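In: what's the 3D shape of this:
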Amino acid sequence: MKEIHCYKFETEINSDINLVFECLNKDKHVLKWNTQIIENLYDGHEDDLKEGSTFITRQKIGKKVYELQGSYTKYNPPYHAKVETETKEGVSRTEYILEEIPDGTKFIVKVTLVPSNWFYMVVTNILKWSFKYIYDDQFNNFIEYVYQLEYERN
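Out: Next up is the predicted model:
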C-alpha cells in the first residue's frame, strides 16, 4: 500500500544542533518532555545506536499501554534519524531532520504510515488531521525542554 503522510512539524530552535539532538535522542531527556513514552529498551546500549539498531518502546496513549518493536532505519547524528515501528495498523515511520542555521537549528519531524490493509488506509486518511493535536503538544514540550536545559547549563 501507498505511504500516507500523517503529520509534519517544522520550526527553528535557537539552540545548538548537538543539544537539540541530545534532547531528542537520549532517554534521560526524552522521558522528561515526551508524556507518552514510559521507557525504551534497547538491544545493546543506548550510546551505541546506529542504523539498524532495534529497541522496544513502551508508550501510554490515553489509558492504554502499548509495547512496540522499533528500529532505526536511518541514523546520522546530529542531523538525521528515522525510526520505524510495525503494528496491526501498518508500518509507522517517524523521521527527524536537523539542520544547522545561523541562529540555531532547523527542526523537522515527518510522520507517515504504510497501512496494512484498506481498512486502516481509510481510517488513517479520515483521522490523520487529529495527529496534529497529539504531536504538536509533544514537540512544543520538546522545544520548551531544550530551552530550559540550555538555560540551566549556561
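
In: CA atoms for contacts and neighbours, from now on please.
Out: OK.

In: now do the strand or helix carrying Val30: which elements does it pack against?
Out: In the assignment (DSSP states H and E), Val30 maps to helix 27-33. Applying 3 or more Cα pairs under 8 Å, 6 or more residues apart in numbering; DSSP states H and E, we find helix 27-33 packed against helix 17-25, strand 37-42, helix 131-153.

In: which residues touch it?
Out: 22-24, 37-40, 138, 141-142, 145 (Cα atoms under 8 Å, 6 or more residues apart in numbering).

In: Gln59 and Glu39 touch, don't they?
Out: Yes. Gln59 is within contact range of Glu39, at 7.2 Å (criterion: Cα atoms under 8 Å).

In: okay, these two: which has more neighbours?
Out: Using other Cα atoms under 10 Å, the more surrounded residue of Gln59 and Glu39 is Gln59, with 18 against 15.

In: so for the more buried one, what's the nearest residue that isn't a sequence neighbour?
Out: Using Cα to Cα, 6 or more residues apart in numbering and skipping residues adjacent in sequence, the residue nearest Gln59 is Ile37, 4.3 Å away.

In: any idea how far Thr105 is from the one you found?
Out: According to Cα to Cα, to the nearest Å, Ile37 and Thr105 sit 24 Å apart.

In: which one's more surrounded, those two?
Out: Comparing Ile37 with Thr105 by other Cα under 10 Å, the one with more neighbours is Thr105, at 23 against 18.

In: this one next, for a side-by-side:
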Amino acid sequence: MGDAVTGASTELIRTVDLPRHTLWDLITDVTRFGEWSPECIYGAWLDTASPGPRAGARFQGRSRYPDGFVSQVVCEVTEATEPSVFAWVVLDETEDAARPGSIWRYELSPADTPDRTRLLHRFEHGPGITGTRLAAERDPASLPKRLRDMNANMAATVDAMLRHAHGRV
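Out: I've put the predicted structure just below:
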C-alpha cells in the first residue's frame, strides 16, 4: 500500500478587494494569525533580531484542535518574494526542511484592477510525521475530512484578514 497522506492537499483561490502589497503585509505577519485563524492560536518569529518574511527565517506556531489538543511547531520560510509568494514548511521533530510535515503557500497575482488581487492559498501534506498522518494511518477516512476542515479554516482566516484590512474587525 502506498503513502496516501504525502501529497494530500487542499487550496483556496479567490479574487480579493485588496492591492497585492496590502495583502502581502497581512499574510506575512505570522504574529497576527492567532487573531484570524480558527485553528492557529499563536505565531512568533524565532529570530527576533532578524525576523521574516525571508527565506530561511523560522517561526513558531501553535494550534488548537476541536478536541482541545494544542500542538506547537517550528516553521521555516522557503520562499518570500514580495509581493508575490510567501511559503513555508512545518517541520516535524527531525527538523528536516526537505521532509516537512506540511507545506503552506500563498501566491498573490494581479487581478482585473490594481486594487484587487488573485489569491491562491495552498496546503500540502509532506512526508514528515504529523497528527494528520497518524490519524489517517489509524482511520483513512479521517484524511478527506481533515482536508475539508483545513480548507474551511483557510477560508475563515482569509475572511478575517479581509475584515481587518477593511476595518470591520
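
In: list the contacts of Arg62 of structure 2.
Out: With contact set as Cα under 8 Å, 6+ apart, Arg62 of structure 2 has these partners: 40-43, 70-73.

In: count of neighbours near the alignment partner in structure 2 of Lys110 of structure 1?
Out: In structure 2, the residue matched to Lys110 of structure 1 (TM-score structural alignment) is Arg122. Neighbourhood size, Arg122 of structure 2 [other Cα under 10 Å]: 18.

In: do the one 4 residues further on as well
Out: One way to gauge burial is a neighbour count; for Gly126 of structure 2, by other Cα under 10 Å, it gives 24.

In: surely it meets Leu91?
Out: No. Counting by Cα under 8 Å, Gly126 of structure 2 sits too far from Leu91 to count as a contact (9.5 Å).

In: which strand or helix spans the residue nearest to the spatial centre of structure 1?
Out: Geometric centre of structure 1, nearest residue: Thr94, 5.5 Å, by Cα atoms, centre = their mean. Using DSSP H and E, Thr94 of structure 1 maps to strand 90-101.

In: likewise for Glu124 of structure 2?
Out: With DSSP H and E as criterion, Glu124 of structure 2 is part of strand 117-125.

In: mean deviation (superposed) between that strand and structure 1, please.
Out: On superposition with structure 1, the mean distance recorded for strand 117-125 of structure 2 (mean Cα distance after the TM-score superposition for structure 1) is 1.2 Å.

In: how close does the alignment partner in structure 2 of Gln148 of structure 1 sit to Asp112 of structure 2?
Out: Structural alignment places Gln148 of structure 1 opposite Arg163 in structure 2 (criterion: TM-score structural alignment). To Asp112 of structure 2, Arg163 of structure 2 is 21 Å away according to Cα to Cα.

In: comparing the two, which residue is more hemmed in?
Out: Neighbour count, other Cα under 10 Å: between Arg163 of structure 2 and Asp112, Arg163 has more, with 13 against 9.

In: look up how far Pro19 of structure 2 lies from the more buried one.
Out: Counting by Cα to Cα - Arg163 of structure 2 and Pro19 of structure 2 are separated by 14 Å.

In: thought Ile143 of structure 1 was touching Thr11?
Out: No. The criterion here is Cα under 8 Å, and Ile143 of structure 1 misses it with Thr11 at 9.3 Å.

In: more crowded one of those two?
Out: Per other Cα under 10 Å, whichever of Ile143 of structure 1 and Thr11 has more neighbours is Ile143, with 21 against 13.

In: residues near the closest residue to that one other than its chain neighbours, how many?
Out: Closest residue to Ile143 of structure 1 apart from its sequence neighbours, by Cα to Cα, 6+ apart: Ile13 at 7.0 Å. Residues lying near Ile13 of structure 1 (other Cα under 10 Å) number 20.

In: likewise for the one 5 residues further on?
Out: Neighbours of Asn18 of structure 1 under the rule other Cα under 10 Å: 16.

In: nearest to Leu134 of structure 2, of the contacts of Arg62 of structure 2?
Out: Nearest to Leu134 of structure 2 among those, counting by Cα to Cα, is Ser71 at 13.9 Å.

In: and that closest one, what pairs with it in structure 1?
Out: Matched across to structure 1, Ser71 of structure 2 falls on Tyr66, judged by TM-score structural alignment.

In: isn't its match right next to Glu39, touching?
Out: No. Tyr66 of structure 1 is beyond contact range of Glu39, at 10.8 Å (criterion: Cα under 8 Å).

In: understood, closing this out.
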